[in-house]
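*Asks:* next come a sequence and a model predicted from it.
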Amino acid sequence: MFLTYNRNHNFSPILEHVNATFNQVICSGASVFVIHNDSIVLEEYIGKQSNKSEARIVKEDTQFHVASVRKSYIGFAVAYAVFYGYIDSIDDPVLKYLPELEVSIWQDTTIRHLLTHTHGLHQKEQTVFREYPAGQNWTYRQVGIDALTQIIKRATKKTVSDIIHDLVFTPLSFSESDWYADRHENLMDVILRYEGDTQWKTSESTAGDKMNMYVSTRELAFWGYLHLKQGNIGGKQIVPKEIIQLATSVHSPTAIDQDLPQNGFLWFVKDLPAKKSEIGTGVPKGSYQILGYTGVTLLVIPQENLVAVRMFNSFGSPEGYDYLTDVRSFGDTLMSCLKIQSFNV
């Protein structure tokens, strides 16, 4: 994907914001990439790929562990399955596609509930149990993502990885985005908060169902740009625009509290004002964002024709660091940069 680099110093506060976060979290490297009005206006790389003395410096081809940002790719795969009729409706019960699940636990749960984190299910070890009725509240639980990846494979006979490679990675010649069973020199180390952090898990699966996805900063920004342009790159419709529209529209059940986060197909979407939104208050309606536990953030603001990415290789939040406040201010800082630009024009 070819975009012109046109450095815009009005976006310098975003670089300052990323540097400030870099100094607050436990990490060895970071980066930031902003596309505005179809030009790259900010691209910077900070630090090294690990804490080792001989570590490679962070470069354009460095790939960060994106953690839950992978859910935007899973959401895309669900939208693909809906658009092409493999899934009849997101209001279909999960049991229609996974009839082997325990009926008493899953009977009221739909695909919509899985996509919007409103399924009400939790899992400890191998036991799935219900925390609250489906569609009545919002919680961020892995059990729903696991079910979605199984539904995709069962319905389409393809893995998430198959779908993403066929529709996006291969047509756009992406070579720095994938799920990896083995390490290579371009992959960032993930810096844990403490030795032996049990929340950190790796996988050898390359099916797109596990948290072992690594993406370069520029290709994550281009993934966001594909969404911004509704699948049309350089005048060519790479994927049907309806897939993008499905993935990035609000689908949260109307019954949930309006102050809870609102979701598309796993994306956080800015719609009604919501106290618990993970998107900055100054970011306009229609914007959407995806976050990762490693500090990775992808924000798309269609109203401003803008995509912004920040990357870190931290794992979780150290004591004294308020992740939600920081990620909201990332979006609000972007909006202040646009105001500066408007003033300077």
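*Replies:* All right, it came through fine.
*Asks:* C-alpha from now on. contacts and neighbour counts both.
*Replies:* Will do.
*Asks:* run through the helices of the stretch 51-200 of the chain in chain order.
*Replies:* Along the stretch 51-200 of the chain, the segments classed as helices by DSSP state H, counting those that start in this stretch run 71-83, 94-97, 103-106, 111-115, 142-156, 160-164.
*Asks:* so of these, which one's packed in deepest?
*Replies:* helix 111-115 (a mean of 26; mean count of other C-alpha atoms under 10 Å).
*Asks:* in stretch 237-252, what counts as buried?
*Replies:* The neighbour-count check on stretch 237-252 (16 or more other C-alpha atoms under 10 Å) flags 238-239, 243-252 as buried.
*Asks:* pull the distance from that stretch to the chain's centre.
*Replies:* Offset of stretch 237-252 from its chain centre (C-alpha atoms, centre = their mean, to the nearest Å): 15 Å.
*Asks:* outside of that stretch itself, list whatever touches it.
*Replies:* The contact list for stretch 237-252 (C-alpha atoms under 8 Å, 6 or more residues apart in numbering) reads 75-76, 79-80, 83, 112-113, 116, 118, 167-168, 171, 227, 230-232, 262-267, 269, 271, 286, 288.
*Asks:* ditto for stretch 266-277
*Replies:* Under the criterion C-alpha under 8 Å, 6+ apart, residues 71-72, 75, 115-117, 247-250, 258-263, 278-279, 281, 283-290 lie in contact with stretch 266-277.
*Asks:* among the residues you listed, which lie within helices?
*Replies:* Those of those mapping onto helices are 71-72, 75, 115, 247-248, per DSSP state H.
*Asks:* can you give me the strands for the protein?
*Replies:* 4-5, 29-36, 39-47, 63-65, 121-124, 127-130, 177-179, 213-216, 232-233, 236-237, 268-269, 288-291, 297-301, 306-312 (DSSP state E).
*Asks:* and the fourth one, what does it pack against?
*Replies:* Think strand 63-65. Where contact means 3 or more C-alpha pairs under 8 Å, 6 or more residues apart in numbering; DSSP states H and E, strand 63-65 is packed against strand 213-216.
*Asks:* let's bring in a second model and compare:
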Amino acid sequence: MSNHYQSLNEYVHKVQMEIGATAAATYIIKNNTVVNEWYSGRHAATKNSRIVDRYTQFNVGSVRKTYLGLAVSLLIEKGLIKSIDHEIGHYLSGYKHSAEGVTLRHLLTHTHGLIEKDGEIAREFKPGEKWAYRNAGINMLMHLVTHLSGKTLSAYMQEHVFSVYDMNETGWRTENKEHLIYNYYDDKNTWVGPNHSDAGDQSNLFVSARDMAKWGYIHLQKGCLNGKQLLPAEVFERLITLQTPDTVPANQPRNGFIWWLQSDTLLNQLGERLPGCSYQVLGITGCACIVVPKYDAVIVRMFNQLSNPNGYDYLDDIRTFGNLAYDLLTTCSGSRGR
């Protein structure tokens, strides 16, 4: 393995120490080749806890929402969703009043203007008027997948995606197992939320670094893996195509199906040096997946981040990480076969 990416791994280790994460990993694929695979730390702070390795599965936080996006795209491909410009109430009558005017496009791009307060749905702004990151829209999409498929999100993804792409180190987990980093749940107020449901409706999706890289890679290759088109390319093309309504001000983030697309805004999570075709997803635990089609590359970073310490700026961190990775991608010569 080349040490070309040593400076990137050293940066990730520095941040790991800064934020108090016990575990970290990086994984980079370029030109169908693994060019960097690095692991650091243990599953928990105790000396006898498991050492992080290629089998370790991290809780990926909101990265899980792109799995929901793919489920929606598959339902479109199957003809169960006719248009993302249909209102959510068209499919789920219970939302006809509370989400009037809110389309699937609004839900997929965080432009719906809805918020949950005390179990009730309230409106912050008109649909398509601006952008705001809220889970109310994600929960509606969860209900939509279950309603149209007749299955939970986790069961649907296992049958139609995980088993198809041999993603055996990916899944919603409800109890600790050897390969899981589970220290998130030591604190009853853990910021990743509850983990008692295996339906896919909670933030308890666990993924290994290499399966996370595969997740990005099948998007990069538009569903093709090892020369086989396992799902239609159109399913993936719509995921990373600009879907944000034109009515949203230009200085606010742009999304595909939940994926963040490269854009020049103050809230953008991608490093400014990453090419315009790049896209990314990030979770509260510090896990991130960046796809850079221009360089046929997928960049993954994994943490078990439990807090944001004073002085830590996560936006600056993730942008710096993306920029460093990009700089190294453009000069990389070392490689190792997948």
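*Replies:* That came in fine, so what should we check first? Fair warning: this is a prediction, and the values are worked out from it, not measured in the lab.
*Asks:* TM value for the aligned chains?
*Replies:* For this chain pair, the superposition-based TM-score is 0.94 by TM-score structural alignment, normalised by the length of structure 2; 333 aligned residues with a C-alpha RMSD of 1.7 Å.
*Asks:* Val300 of structure 1: which of the buried residues of stretch 237-252 of structure 1 is nearest?
*Replies:* Using C-alpha to C-alpha, Thr248 comes nearest to Val300 of structure 1 of the buried residues of stretch 237-252 of structure 1, at 9.9 Å.
*Asks:* ok, now how distant is the closest one from Ile256 of structure 1?
*Replies:* 19 Å (C-alpha to C-alpha, to the nearest Å).
*Asks:* closest one to His17 of structure 1 out of the buried residues of stretch 237-252 of structure 1, please.
*Replies:* For the buried residues of stretch 237-252 of structure 1, the nearest to His17 of structure 1 is Thr248 (26.2 Å; C-alpha to C-alpha).
*Asks:* that closest one -> structure 2?
*Replies:* In structure 2, the residue matched to Thr248 of structure 1 (TM-score structural alignment) is Ile240.
*Asks:* what does Leu334 of structure 1 give?
*Replies:* Taking TM-score structural alignment, Leu334 of structure 1 has Ala325 as its aligned residue in structure 2.
*Asks:* what of Asp182 of structure 1?
*Replies:* Per TM-score structural alignment, Asp182 of structure 1 is aligned with Glu175.
*Asks:* what about its match, neighbour count?
*Replies:* 12 (other C-alpha atoms under 10 Å).
*Asks:* wait, what's in contact with it?
*Replies:* Neighbouring residues of Glu175 of structure 2 by C-alpha under 8 Å, 6+ apart: 195-196.
*Asks:* that one and Ile258 of structure 2, how far apart?
*Replies:* Per C-alpha to C-alpha, Glu175 of structure 2 is found 28 Å from Ile258 of structure 2.
*Asks:* measure the match of Leu334 of structure 1 to Thr26 of structure 2 for me?
*Replies:* For Ala325 of structure 2, the distance to Thr26 of structure 2 - C-alpha to C-alpha - is 10 Å.
*Asks:* swap in Gly150 of structure 2?
*Replies:* 36 Å.
*Asks:* what about the counterpart of Lys276 of structure 1 in structure 2, neighbour count?
*Replies:* Lys276 of structure 1 maps onto Leu267 in structure 2 when the alignment is built from TM-score structural alignment. Counted with other C-alpha under 10 Å, residues neighbouring Leu267 of structure 2 total 12.
*Asks:* spit out the contact partners of Ala99 of structure 2.
*Replies:* Taking C-alpha under 8 Å, 6+ apart, one finds 88-89, 114 in contact with Ala99 of structure 2.
*Asks:* which of the residues you listed are also in contact in structure 1?
*Replies:* Retained contacts for the contacts of Ala99 of structure 2 in structure 1, judged by both residues aligned by TM-score structural alignment, their matches' C-alpha atoms under 8 Å, are 88-89.
*Asks:* packing partners for the helix ranked longest in structure 1?
*Replies:* Taking DSSP H as the criterion, structure 1 has its longest helix at helix 323-344. Here helix 323-344 of structure 1 touches helix 12-22, going by 3+ C-alpha pairs under 8 Å, 6+ apart.
*Asks:* can you give me the buried ones in the helix it packs on?
*Replies:* Buried residues in helix 12-22 of structure 1, defined by neighbour count with 16+ other C-alpha under 10 Å: 14-15, 17-18, 21-22.
*Asks:* on that earlier part again, type out the PyMOL command that picks the buried ones from the contacts of stretch 237-252 of structure 1.
*Replies:* To isolate the buried members of these in PyMOL, using 16+ other C-alpha under 10 Å:
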select buried, resi 75+76+79+80+83+112+113+116+118+168+227+230+231+232+262+263+264+265+266+267+269+271+286+288
